[in-house]
Structures are given as structure tokens and as C-alpha cells.
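Peer 1: Predicted structure and sequence below. I'll ask about it afterward.
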Amino acid sequence: MSQPLRKRGINVPTSIYDSGIHKNVDDIHYNNSTFRPRRSTKLSRYISSIKLGHLMLVSFLWLITLFYFQRIKPGHAIDECEWSKWEHFGTDAEPHRVLLIADPQIVDDHTYPSRPRWIQYITKKISDNYMSINYKHMQEKLRPHSTIFLGDLFDGGREWHDDKKWYDEWKRFNRMFPSYPNRKFYYNILGNHDAGWDKTMNRTILDRFKVIFGDSNDYQNIGNHTFLFLDTIALSATNNNDSSIVEEARYYLNNLTESFLPELDSIQVSKNQNLFPRVLLTHVPFFRDPAQQPCRGPRENKKPFPLVNGGTFQTVLFPDLSNELLNKLQPEIIFSGDDHDYCEIDHMYIVNKKRAGADTSNKQTREITVKSFSMNMGVRYPAAQLLSLYNPLDRPVSQTYQTEICYPYAPFVTLYSYGFLLLVTIIHWVLVSICPSTFIKIQLALYKCFKHLLPKSLISKYSSMGGIYTDKKYEDDLNTPFSPESLKFYEDGYDLERITSGKGLKPRDSRGFWVNFTTQLLVIYLLFSYFYITV
């Protein structure tokens, strides 16, 4: 009789695989047949090392975590800012609603110059995503009629002398803060990070900003209130080599106070209508004495408000300029930025020239410094400011505006959650690949505690993918000598008695760890990319 093509074993009965009578797996060996198994390639070894069940489990955990923090939590946070929860104008009122955003300062190469490029890239993506997703929810859920930015749109705008770089960042800004139809958007307030401060201001950079975003000195009638957009940075540039910067700003201010505003007041009085209250918008806060005017409201920094001139910035306007603007403009409320933290104070002063129809020369103006909208500006809880305006012309009301701070979701809680889950992921793959016996003990303990809570179909499906070893799998498979399952455990290096007692002797699989952990990181990266791109 001719030699069979392939022998599975020497001196081994053919029924041994079925009968279970053979007790020593070492007696099973293969002869030197000319028909040898095909050598495995690197790709096949890579694929065979992947533990699909574990990979799917951890990936699903990341999926639901990202879905919660990127889709559910941001919307719930903005729901708390709903206008009806804090507006008190009356049921018949139709107020004009304004969203105020200060200091987004989108992260660029000038923000953290000492950090490696890849860390700068990650920081930029996380910051962009945070502001973009919160801005989107505010626009879609709160639906403000007007949106106003209070300066410092960019972090390194004053550094970008190259127009191409500036326009690239402008396009990025527009992707993060797009305009919506049938609403008004104002980006024209100039910040010191947009064009510099005093001596560092540059005419070319200043003109470029105005061409794209509009004149930084302007006025608008919004909700029967006169909004005064004031370029206080240009008004403060008294030491700049280009005297035209401050001269243009001064010319606008004089024309505003001597011509337009008095004319507008006289028109309102002649029509027997209420005067339009004035809302002043500035990037740099007005001067104050921190000892006499401490900050009110939810301010994180408990130190007194700083009074600092740093060359490229100044934390408050000069006292003379502050007093001049208060006397000439007499605003009901001032909204400022720059400080990055919330601060609310009152300015008390006596006006030299009363407004038409005003009954007293004693004036009190409220100022709110709006929190930064960015997570990278030194505050743990970024925020925006909501402003509701109601000034009916046919009847006077005691208060024509109401305002409330609006907190998006806390960014660092989210980052800490991601960091914790990454640590759990690393520990999981170390246990699975490097310390399998410990992992089996943990699996058995958890399974015995929670098996009555899990659907049998789920347990069966997961165990079939190599995810968990159930009691039945031990009893029916591993305790049956030379069943396909028990042979596989033998071939993989397990000892039957020690396995069933929770003491597996599976050797450390360092290659399997790196294969599976690298694959897991790739899946996590793809999940982040999906949620961050589809904001």
C-alpha cells in the first residue's frame, strides 16, 4: 500500500482525538513529512495575535464615552442657559437676545512656543473642538438674534505679518464660528492680540483686521438700545510712532459724542419716545480701584483685579480715558473682555453734561468683564454672556436689559475622563497579554458576581469571540480531554488543572500586547477623528 500523503501522528490511534483516552499531549508529535504547514507571514501573525473580543469591548467603551462627552453633555449644559429660565420681562415681551463671546484667542504656534509640534497640534485640535461644539449648541439651542465678539479673536494675530498665514487662520476661525442665516454677527471689536498695544500696534495689521471684520469704531441700534463699539486700544495708542492711529479714533469719538448721539436723543424726545439706553463694548476693561471696587459675581481668581502694563497689553484703560468715556457716553452697562475671568463692578460718577431727558447728573454704570470662551486662557470654567433687551418705545420699563452668564460643559472634567479611560485601556491590555492568569482571576470573580445580570445570549456571543471564560466553558470544554478547545489551550501553553483553578501558565505575550494596544490606539484615533470632524 502506498504511503499516505500526510500522517497526523506516529503510533497514535486515529480515534485518539475523539475518544479522549490519551492523557499526555507531549506524546503527540508530527513526522517529517514533505507536506509541511505553510509558513506564516508577518501579516498573518499580526492578525492571529489580535484579540477581537477584547478589542471590540474596549472600543465600544470608548465609543459611548465619546458620544456622551461630545454629543450629549454639551447640549445638556447649554440647555441650562435657556432664556426662559432667567428672563423676567413678562409673558407678552418679545426681547432681542444677544450672545457675547470674549477672548476666543484660537490657539496657534505663538500660544505655546516651547511645546513640541505634536503637542501643539493636539492642543489646537482639542481647543478648536471645544469652542466649535459649544458655539454650535449655543446657536442652535439658544438661537440668539445677535452675536458679538469682544476682541482677541486670534492669539497671535499681531505676530502674523504674512498675509497668507493670517488668512489661513481667519478661515479656521470661520469654521469654528460660522454665521447663521437671519441673524446678526459682529466681529469688529479689536483686541490687543489682534493688533498689539500702544507702541506695538502696526498700521498694516490694523487695516487688515478692519478690511475683514469691519471698522473697530462703530454704533448699531440693537433691540432699541444704542450699542457703541469702541476701539479703546487705538484711543490708548498715544505713544505709537504712527500718530494717525490715535487721531482717527479720537476723531470718531468726538464726532460720536458731539453730533450723532445728541441728535439721536433729540429725535427720541421729539417723538415722545423713551431714550435708547447705551451699551458700551470694549476689549480692555475700564479703570477701577480694586480696593474700592472689588469684583462681584462668579470670579475664579480670588486676588484683586490686576492693574498691569505689560508692553503688549494693559489690564485696564488709563484713568483719564476711562473718566472721559464715562462722562461723554454715559452708558447704562459696559461689556469688556481681556481679563479672561468674570468681574462685575459699578462706576459712580457725576456727568458734566446730562443727556436730553435725563433727570439727574449722578450716574451709575455697571461693567461686566466677560469670561473667556476658550479653555486655554487660564480659567477652569469658560463661559459666554447672554444679554436680553426689551425697551418698548410706547411705554417705559424699569429695566430694559437682563444678563446672565452661560457655562458650557467643563472641559477639564472631560479631559480627565479621557485620561482615566486611557489608563484603564493600558491596564486592560497589560493584564490580557502580559498577566493573563491575573486577568482570568479577575474575569471569573466579576463573572460570578454579575452573571445573573447579564443576558445569556450576550455572554455566549462574547465568549465565542474569546472575550470571557464562563463556568460552562470550563466544565464542558476544558475538562474534556483532547476536545478541540482543550487541545488549543494545551498548544497555547496552558496547564489544564492550573487554568481551571485560575492559575494560568500562559507565557507573557509582549508581541501580542503591542499588536493589540497599537490596534486599539488606531481605533481610538479614528473614533476621535469622527467626533471631532463631524462637530
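Peer 2: Thanks, I have the structure now. Numbering: from 1, shown residues only.
Peer 1: When you work out contacts or count neighbours from here on, use the C-alpha atoms and nothing else.
Peer 2: OK.
Peer 1: And the helices in the stretch 351-500 of the chain?
Peer 2: Secondary structure of the stretch 351-500 of the chain (DSSP state H, counting those that start in this stretch): helices at 411-433, 436-450, 456-464, 471-473, 484-491, 496-500.
Peer 1: Nearest to residue 140, out of the ones you listed?
Peer 2: In terms of C-alpha to C-alpha, the element of these nearest to residue 140 is helix 411-433, at 20.1 Å.
Peer 1: nearest to residue 129, of the helices of the stretch 351-500 of the chain?
Peer 2: Closest approach to residue 129 among the helices of the stretch 351-500 of the chain (C-alpha to C-alpha): helix 411-433, 10.5 Å.
Peer 1: try this one next to it:
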Amino acid sequence: MPPSDLSVAEEIYRGLASLLSLLWQWIKGPGMHKAAVAAAVVMRQVRRNLTARRLLSFPHLLAFFWMLLLLWGERWIFTSHVSVCDWKNWEKWPKDATPHHLVLIADPQILDPHTNPDWPSPVLATVVAVTDRYLKQGYHALLHQLHPDSLFFLGDMLEGGREWKTRQGHFVDPKWGSRGRTAKEQRWVKTWHRKYGDDFWLREYQRFGNIFFAPWNDAGSKPGPWQRGRKLVASLPGNHDIGFGAMVQLPVRDRFQAYFGEGNRVDVIGNHTVVSVDSVSLSAGTSAQRAEHDLSAIYGPVHEFLDGVQATKRKMAQNELGFWYGIERGIKHKHNVEDLDKADLTRWPRDPGPGAADFPTLLLTHVPLYREPATPCGPQREHWPQKKGSNEKDPANAISVVAGYQYQNVLSEEDSVRLVKSVGNVVHVFSGDDHDYCELVHSDSKENVREITVKTMSMTQGVPTPGFLMVSLWNPIDKDGKPLPGAPEQTVQTHLCLLPNQLSKYMNYIAFTIFSLIILAVRAFFVPVLRLTPFALPPERGGASLPIYKDKIEPPITSSSGTSNGGGGGSTRWAGKKGKHRHRWSTDGSRGPRITINEDYYDGGKAWKTTTTRGDRFSFKVMATEMWTTTWRVTWISVLIWIYLIRNG
């Protein structure tokens, strides 16, 4: 280091040393004294507040009712809503049935900068925290009250997953889709691609996992009776996760599948087959852009999956029956390294062929199947619910058959028919995307299959009352997969479970806030009028001695006849009776002290005389002080309770 730089460093060091020395001297001197004084003041205030009269006062009673309201709004309300949906309250199986309990969650769509890019960061952070907490509370109640055997998500796990740049691969909008963005998105897309990349997406994935994956076994990992185990599947992509149709970007889809799982899959639960199909990629095969561009990389894997899905279903059903009935169908190869041309592959699992056991199938798709415009969704739809018994066209109650940038409300007729026909033996379809409940039976071309579009679980997706769908599966079968005698004809029962309406909860908070202010104002008004004991503490008086006045220190000099003598002489100061100090405390010859403490300093030892004047039964200053003190006390106690409830789940 050059000498000049060294001298500068020494000067800086000396300056810092001097500053620290002065700070230490101040702490040891005036600073320590001020700290001691402050601590003494605090302790005096604590002692003044820790009296039975203040602890059992009206403001604390009101704060207790606020605690009950907050416990109801932040804890008990979710438990009470979900407990009403208990399986035994709506299942209609025989008494000895052991159904498989499945829950379907649609469109949790955790919020991010894509939600509303014009929101300031503090506003977005607040909204994100509130909505994440709502999802956590609803999910926690779901797991602990219902304890499902399986849980499947129906897509749109993230709000802007398709927008966040990938670590590798080409990431720009296709030419045919960039103009479809809204004006707001066009202003922000370059900023998104610059600021939010793969690291941000991974944090969002972790955030989703903290809400839904981590608590999965909190209520216990043991499944219900006669169930192979508990299963959670979140691999079905939505248009917010990877895009829609011709706009799906392969790097985005690859990233989604690498972390959430394969979008096209077959699962066996409760003697039913669940087939999940990536319908957002499937839609690229019937899009208008297919005639001009090669989109096979997008829809090709879905077509390949659908071509072989029935064989996959039969093989999985065969394996399931082998597990329950002990039929040896497993692979029994020795651990040898063999040449592929010489290896015996006859023992590999093979499709048993048409006619083999095939369980009733549930088809899961993010986008609902096609239906005629204005087809009603039924009375349980929250938006303009349909009148019971009415089958007429109802545009307000229906899912609108429209499309736009990165979305399409329903699949095309061609894709819908292809899905049902290819999967085969479909007894029920479940979808998401619309955010509201919709139930209908499709046309003959789709084999009259019943479809339920599941409500969103999020409080910020345009539906005041979120929810989820409960599905009960019971299909008793023999070793060949045939129904046992007495088995039900309908093996699927469903129930819509509604979560709390947050707007209603906040309205209750607002109403009780207004009530609290009114009742505190009424009490503050009557404190000076009825001479009630005030909650506000009087200001502390300086010094520890009683008030002293000049006429009490120097009593008037009296003569032997008891009259005053202003001229005064020491010999006649205590005249009137014999004895040097006989009337030391009295000027009228009576016994007792001149200063009556309970009358001059206190008001009966209970209420301070400073609260009112003797001739005035109302004091605006007293009322205002009482109103402020009681309101502040109730406010900070309630806010601390609310923060505790939020931070502790």
C-alpha cells in the first residue's frame, strides 16, 4: 500500500477509535443514567397497569371478545366448514363398505408478479401472503378433518409458470402468438424475461411444495382400510403452467415435468383407473397453426400416450389383481447381463388383450370437454346458479365457449371425442380451468359421460366461495376383476366441499370494529357524566411529597382571643392554649391535621379529582382521553393476537 493510502487508513482508524471512545464514555455516564431512568419509568407503568381494577376492566373484556372472533376467523372457521363435509355425512355405501377416499383440487394458482404487474411490490407481497395463508388453512383442515387416501391436482399450480425463462432452451413467444398478449402484458414481457428466470421458478415451486407437499403426512401416513397406500399426484399441467396449444414452449413443459411429473399417466386407486391427460398440449393438434407449422413436438407425446393407454390400463389392472389375490405375474429374471438379441423377453409384462380386466376409469383433464354454447352447469354453480329442474339453455350459468391468448375455455369437439374414445370405459370426467363448479352429462358422441368441473381452491380467482371435490370410490371385485355380488352399479360418489368466504369474514371484522368503536365512545361519554372509574391513568406528579402551600407552612398568627394577628410575633404564634406545640396542627383550636389527604389529594381514594370539576359533570378532555386510551389498548392487544395467529399457521 502506498504511504499516502496508509496515512489515510490510519486517520480513519483514529477517527473511528475516537468515536467509539466518546460513545463508550456517554454510555457509562449520561447514557447509563438515562437508561436507568427509562427503566424505572417503565417499571412504574407496569406496576400501575398490573392491578386487578385495570386487568378486569371493560377494554380488556372487549379485547377478549376480539380474541374469540380472530380465533374463529383464522382457525375454527376452516375446521367447521370442512368437518361438515365429513365422508360419513354424505356417502351412501353399504355399512360394511371400505371405499377409497379421493380429493381433487383445481387451480390453486399461487400468485406471483404475473398476477397484476402494475401492483406495487408491497401490495403484491401482502396479497401473496394472504392468499398463501388461505390455501394453507384450507389444506390443513382438509388433511386433518378428511384424511384422504389420494389427492390429485387438476392443473394451474402456478400463476405465471409459463412466463418465467428457462435455464436452457429457446424462450420467446412464437410469431403467431406474440400479438395475442394484452396491452398490459406486452409492456411487461421483456421485464419478465429479464428479471424472472429459472431460479425464480424454482423458488415458486418450493413455495408450492411448502403449501401442499410438505404437510401431506402431518395428519398421519396410514391409509384407510383395504387401501394400498396414500398417493399425491400434481403432474397434470394447466395453461398457466406451460401455456396452451400451439403456444406451449417445450423447455417450459420439460421443466414442469421434471419437477411435477409426467403429465400423461395412469394410476390405479380403489379398484378404479385414473387417467391423466395433458389436454393443453393435445390442443396443439387441432389448432389453426397446425396447417402452417410443425407442432408435432407439442402434441405428439399425447397422441402416442392415447394410442397405447388402453393396453397400459389392462396391464396395471392385472398387476393390481395380482397384488390383492397373490397371483404370480411379476418379473422373475436373474440378475445377469445378457445380449439383447439372445435375452428371453417372454416374461416381461404384456398386454393381456381386449376382454381382460379393466377397472372403471376416471379421466382427468385440465380443460373441460366440449359442450354446446349456453349448456347450463347446474344449481351448484356460484355464478348465476341455475334453477333446479330447468334444462333450458342458460348462457349466464354456462361455461362460455370462447378462446384467447393462452387459453381456451373448452376443448374442441374433435379432441373431446378423441379423449373419451381413446381412454375407454370412462365412467366420470373431472376437469378444472373454469374456477367455478359445473356438472353436466355429455352427448352420445362422448358416450354420455358425466363431467364435473371442480371449483378453484384459491380465494383470488374470481369465485367468492372456493372449494374442492371429494370423490368416494367403492368397487368390490373378484380375482378376475369382475364385480362381486351386491356390488353397486355406480361405483363413484362425489361431494362439493366449500371453504369459507373471505369477503364475509372480513365484513364481520369490519362490523365488529365499528361496534367496538361505538361502544367505547359511549363508555367514554359516560365516564365524566356518571363519574365512572376511568381506564386512563392520571399523569404522575413530580416528586414524592404531598402538595405544599404557603398558608399551610406558615399558619396565621392568632392572639389569645383566637383572632388573627398579621403582624406576628413568635410569642403569640401558637396562642390560645397552654403548651409550646399544643395547637401545632390547628388554627381553630380543634384536634386533627390541617391537610386531609383523602379529600385534598384523592377523591375518596378511588377516583382522581382531576377527572372532573366540582361544578361541571361533563369534560370533553376527559372523554377524549378515555376514548383514545381504551381504543389504543383494545387495538394493540387484538393486532398482536392476529399476528400470532397468522405467524403460527
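Peer 2: That came in fine, so what should we check first? As the structure is a computational prediction, the values presented were derived from the model and not from experiment.
Peer 1: that older thread, JSON lines for the helices of the stretch 351-500 of structure 1, including distance to residue 172 of structure 1?
Peer 2: Output for the helices of the stretch 351-500 of structure 1, formatted as JSON lines (distance: least, C-alpha to C-alpha, whole Å):
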{"stretch": "helix 411-433", "distance to residue 172 of structure 1": "21"}
{"stretch": "helix 436-450", "distance to residue 172 of structure 1": "46"}
{"stretch": "helix 456-464", "distance to residue 172 of structure 1": "44"}
{"stretch": "helix 471-473", "distance to residue 172 of structure 1": "55"}
{"stretch": "helix 484-491", "distance to residue 172 of structure 1": "55"}
{"stretch": "helix 496-500", "distance to residue 172 of structure 1": "57"}
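Peer 1: nearest to residue 189 of structure 1, of the ones you listed?
Peer 2: Closest to residue 189 of structure 1 of the helices of the stretch 351-500 of structure 1, according to C-alpha to C-alpha: helix 411-433, at 26.4 Å.
Peer 1: tell me what that closest one is packed against?
Peer 2: Helix 411-433 of structure 1 is packed against helix 436-450, helix 510-533, with contacts defined by 3 or more C-alpha pairs under 8 Å, 6 or more residues apart in numbering; DSSP states H and E.
Peer 1: Now do that helix: everything it contacts.
Peer 2: With contact meaning C-alpha atoms under 8 Å, 6 or more residues apart in numbering, helix 411-433 of structure 1 is reached by 58, 62, 69, 130, 375, 380-381, 438-439, 508-510, 512-513, 516-517.
Peer 1: Those residues: which two are farthest apart?
Peer 2: The distance between the two most remote of the contacts of helix 411-433 of structure 1 (C-alpha to C-alpha) is 44.8 Å, for 381 and 508.
Peer 1: In stretch 120-133 of structure 1, which residues are buried?
Peer 2: In terms of neighbour count (16 or more other C-alpha atoms under 10 Å), stretch 120-133 of structure 1 has its buried residues at 120, 123, 124, 126, 127, 128, 129, 130, 131, 132, 133.
Peer 1: about what we covered before: higher neighbour count, residue 381 and residue 508 of structure 1?
Peer 2: residue 381 (19 against 16; other C-alpha atoms under 10 Å).
Peer 1: OK, contacts around that one?
Peer 2: Contacts of residue 381 of structure 1 by C-alpha under 8 Å, 6+ apart are 375, 407, 408, 409, 410, 411.
Peer 1: among the residues you listed, who's most crowded?
Peer 2: Among these, residue 408 has the most neighbours (other C-alpha under 10 Å), with 26 neighbours.
Peer 1: Give the aligned equivalent of that residue in structure 2.
Peer 2: Residue 408 of structure 1 maps onto residue 499 in structure 2, with residues paired by TM-score structural alignment.
Peer 1: does that match really touch residue 78, like I thought?
Peer 2: Yes: if you go by C-alpha atoms under 8 Å, residue 499 of structure 2 and residue 78 touch, sitting 6.7 Å apart.
Peer 1: picking that back up, for the contacts of residue 381 of structure 1, which one is nearest residue 268 of structure 1?
Peer 2: Comparing the contacts of residue 381 of structure 1 against residue 268 of structure 1 with C-alpha to C-alpha places residue 407 closest, at 37.2 Å.
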